[in-house]
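1. I need the structure of the sequence given here:
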Amino acid sequence: MCDDVAPRREILTTRQMRAVEGAAIESGSVTGATLMQRAGAGVVKEMAALWPRLLQPGRAVVLCGPGNNGGDGYVVARLLAERGWQVRLAALAPPATPDAQGAAAGWRGDVAALDALTSEDFPPGTICIDALFGTGLVRPLSPQIAVLLRLASAQGCPIVAVDILSGLCTDSGRVLGGLDLPAAALTVSFQRAKLGHVLAQGGELSGALRIVDIGIDDWMGAAGMPARFAGPVPALAKRQGHKYSHGHALVLGGGPGQGGAARLTARAALRVGAGLVTLVCPPDALAENAARLDAVMLRSIADHGGLVRMLDDPRINALGLGPGLGLARAQQLVLAALALGRPALLDADALTAFAGAPESLFAALHPQVVLTPHGGEFARLFPDLAQRLAEPADTGPAWSRLDAAREAAGQAGCVVLLKGPDTVIAAPGGGARIAAAVGEAAAPWLATAGAGDVLSGIVTGLLARGFPPLEAAATGAWLHAEAARDFGPGLIAEDLPERIPKVLRGLGY
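-> Alright, predicted model coming up:
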């Protein structure tokens, strides 16, 4: 997430944002009209900051809806006109709220009907400001409005979304009704990011996301327990001590020719600061792994009894289970490992091995576990939740990936990290983080074989260092994407662990 967003870590739903605004207004410290003026001024300021050429008068088409989002649009239109801009304002309907009516009264220009706009109103270089619906939309956008937005985009006119692009569900980021929407070049929202800016299609369609402070931070408590952006934490800095002070992670690997995934996991766990990492493999895979590893220690076990004996050592305080493990070996070892109650990460084969009977896995899970499924693995373990997530988003608030992850965490009784560009991490108590590698923070190079194995290692290493499961998963997901962004194009999985030291140095750690 961009620097303008990251310091304000909460990500709100529509209801939470309205609660915060309502608490601020009810306190008597601010009025709705004042907030509207601040919001409109913030949009203009962020436009000029992103596109310095706009400090010179230009041309804008402002699309206003009847609600308070439209009121913001009237303020934007007035401020641009006062700067010498040529402004064409078109309204879907007359303003319907007192604050929007007051803002409209300050606009001295003409007001056109929305359906009167044609391609002639959008010569190249015109800025199209979408102040139609904002966070209040709960039904699909009318096809006529979607066509108008696509027309502006096709004419080469950047779209500035006020609060959120019209047509997006604020709480899920899904396009209501499945319409084809153009992406905004800039989205300016207020006080905090909304879930729809980073989840599902919203991460792709919001463009550059900027958050304007409208002065209501003192009432943020009214939001309850919102999701938060994942990010760096002070505990990433390594304190003084010996190697066992920073934990001993054990990674289970598979047979000959299947060791690459586990090696990636082990190396990442070591790079993120675990004091020791041991890769455990079958005896016939020992030579192969020894030829490829130095700092990572090696042990071999033949069966589940060998694992139980090895885990008699209490200094082994975190387990990485799944990458390259093999389905048969996972069925044999995972439940035995979980029975010891130590912090553990389960990924890949450790999840797929139980696809036919997820209840047997759920019965063995405990609060110190992190599950890290991708979409396919999630569907195998939580088919009902995946099915609901796949259903069309016809009305808002639509069911979101955050909703799915929270329900999955409740069913499993442990932290669930649902992978994706909009990685969502949820704990059974409702705590949630989002590692949003979208928009300006996109990391498309992570779509490469083995990248998930590295994520597993980072999270396992943080568990070994004593991070609570939710924070290990969230911080690990952020660090994983940050390392990918730092490397850039051409990334392969082996590059990721080697990039972690540079990211940590950049944090001052």
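2. from here on, just use CA atoms for contacts and neighbour counts.
-> Noted.
3. check which helices and strands the helix or strand containing N69 sits against.
-> Under the criterion of DSSP states H and E, N69 resides in helix 68-82. On a contact count with 3 or more Cα pairs under 8 Å, 6 or more residues apart in numbering; DSSP states H and E, helix 68-82 meets helix 32-50, strand 59-64, strand 86-91, helix 98-105, strand 127-131, strand 159-162.
4. the structure of the following sequence is requested for comparison with the preceding one:
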Amino acid sequence: MFSSEPVLIGRHTALLTVRQMADADRLSVAAGVSSFELMSSAGAAVANEIQRHWTLRPVVVLCGPGNNGGDGFVTAHWLAKAGWPVRVAMLGSRFSLKGEARQHSQRWKGDVEALSPSVLEGAELIVDALFGAGLSRPLEGPALETLAAAGLGSVPIVAIDTPSGVIGDTGEALGAVRAVLTVTFFRKKPGHLLLPGRDLCGEVVVADIGTPKAVADAIAPLAFENHPELWLANLPRARADTDKHRRGHALIFGGYPMTGAARLAGRGAARAGAGLTTIAVPEIALPIYAAALDSIMVRPWVTPEDFGHLLNGSRFSAWLIGPGAGVDKETFGHVLAMLATGRPTVIDADAITAFQDDPGALDRAIHGPCILTPHEGEFRRVFDPFGDKLTRTRAAARRSGAVVVLKGSDTVIAAPDGRAIINANAPSTLAAAGSGDVLSGIILGLLAQGMTAFASAAAGVWLHGAAAAEFGPGLLAEDLPDLLPAVFRRLYS
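-> Now for the predicted structure:
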């Protein structure tokens, strides 16, 4: 059903799995760039970043038994050549290294100490070149002991690829300690953005190591870091000949007695550019909504038939249900009625939880553009809670046929066809009551203007984070809609 949606292309924001990065190296070699050159460039890039971030000081480079260790030997070589006092410690013997890693280790003419916490003595900078992103088991033995000791101190750690113990595909931490700087190559991996990996990576620098540009196209990644380059070309813009009706009419189901959530969503939709925004409310709630809203219209409904008439009309271009709706059979029925129209629909909060006893009913009802925006608790009530966040969100989108936005500091947006976007611009100030309601409204506003479901979700999540960053500490959910115009001005300039 989403096959007509354009595939979002983000050459520089693409995320590669560990296997895809190995494919990138293999394709680079096939294109004429040797593995030796790639490793040489990688280690040199790490050394350059270290010299850019710090003044000369004693360094210890912790090398592992694979290619990450080879990168470490190159880093040590270039730092020593620049006059830095460098010690190298290794897990195992350098003679067990293979291929280009062994070649580069042979260029190091200094001592190689056995890995243990004692090698950290006197170091004022630590380079973690033990394992990188490819590790799939918990750290143990001297690696775990040495990194744990490093993590207890105040000496900055620089990680090559990822901090050892951070799983590149998932962001899971299996004994990792926090780096202040991580240098990775060609493209980021999901683990650089998914928590807790993102926090453990510190600043992430993506270095160019000579991978041919054609390699990214050949790999055809399906995961991306959220960025305007993915959706800016499709972001709705008011033209000189545009009137309010052509900018879309958003309809929100307004609950009672929890009225604030829908009002926040309404303001989000309007600020996102919807030409008209209406909140349909139970008649008893009309005075409350009407007194609190100006440009946002309020429509009362008394009977289910009244609500049905609203949905069957042609004036509305997209709808939202969930904020303040209540978890009951009435909400369950309203969701099914909205989905039955086939029009673009955003389902949030209570409207998701309403299906906790019959998740299959929700899946069966979705046959048009639909976006689900659960937080972790709501997600677990209707979808499989097991697995890493990226995998779970993709599976939920595939099962339901909807775009799924699994909210959090590392929000994941997934489409039924496997495309996924990880968002990383959300400040911690968004952990405030009502901010999710504003987000669902922003997404609705974009959807009402004709943006596709996947692009609306991605753009809405990014705009939400950017608006929060505008404000800083002390943010309230009601501040968010009024911060959007400044974000749009920068995007359009």
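5. quick TM-score on the pair, please.
-> The TM-score (TM-score structural alignment, normalised by the length of the second structure) is 0.93; 475 aligned residues with a Cα RMSD of 1.6 Å.
6. for I301 of the first structure, the count of nearby residues, please.
-> When neighbours are defined as other Cα atoms under 10 Å, I301 of the first structure has 18 of them.
7. contacts for the helix holding N69 of the first structure next, please.
-> With contact meaning Cα atoms under 8 Å, 6 or more residues apart in numbering, helix 68-82 of the first structure is reached by 36-37, 39-41, 43-44, 57, 62-65, 86-87, 89, 95, 97, 99-104, 106-108, 129-135, 162-163.
8. residue most distant from the centroid, the second structure?
-> Distance to the chain centre peaks in the second structure at K109, reaching 42.8 Å (criterion: Cα atoms, centre = their mean).
9. distance of that one from V88 of the second structure?
-> 10 Å (Cα to Cα, to the nearest Å).
10. same question for A365 of the second structure.
-> 61 Å.
11. neighbour count winner among these two?
-> V88 (22 against 17).
12. show me what L484 of the second structure lines up with in the first structure.
-> In the first structure, L484 of the second structure lines up with I500, judged by TM-score structural alignment.
13. so that match touches V272, yeah?
-> Yes: at 6.8 Å, I500 of the first structure counts as touching V272 under the criterion of Cα atoms under 8 Å.
14. out of those two, which sits in the more crowded spot?
-> Neighbours per residue (other Cα under 10 Å) separate I500 of the first structure from V272, with V272 holding more: 25 against 22.
15. what residues are up against the more buried one?
-> Contacts of V272 of the first structure by Cα under 8 Å, 6+ apart are I458, G461, L462, P497, I500, P501.
16. picking up where we left off before, now the helices and strands packed on helix 68-82 of the first structure in TSV, with distance to L346 of the first structure?
-> Shown next, in TSV, are those (distance: least, Cα to Cα, whole Å):
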stretch	distance to L346 of the first structure
helix 32-50	42
strand 59-64	49
strand 86-91	53
helix 98-105	51
strand 127-131	44
strand 159-162	40
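17. next secondary structure element downstream of the helix or strand containing V308 of the first structure?
-> Secondary structure from DSSP H and E places V308 of the first structure in helix 304-310. As assigned by DSSP H and E, the chain's next helix or strand after helix 304-310 of the first structure is strand 316-321.
18. residues in contact with that next one?
-> Contacts for strand 316-321 of the first structure (Cα under 8 Å, 6+ apart): 247-253, 265, 330, 334, 337, 342-347, 350, 456-457, 460-461, 463-464.
19. returning to that earlier point: tell me the SS of the residue farthest from the centre of the second structure?
-> At K109 of the second structure the chain is in coil, as set by DSSP: H, G, I helix; E, B strand; the rest coil.
20. count of neighbours near the alignment partner in the second structure of T460 of the first structure?
-> Aligned by TM-score structural alignment, T460 of the first structure pairs with L444 of the second structure. Neighbour count for L444 of the second structure, taken as other Cα under 10 Å: 38.
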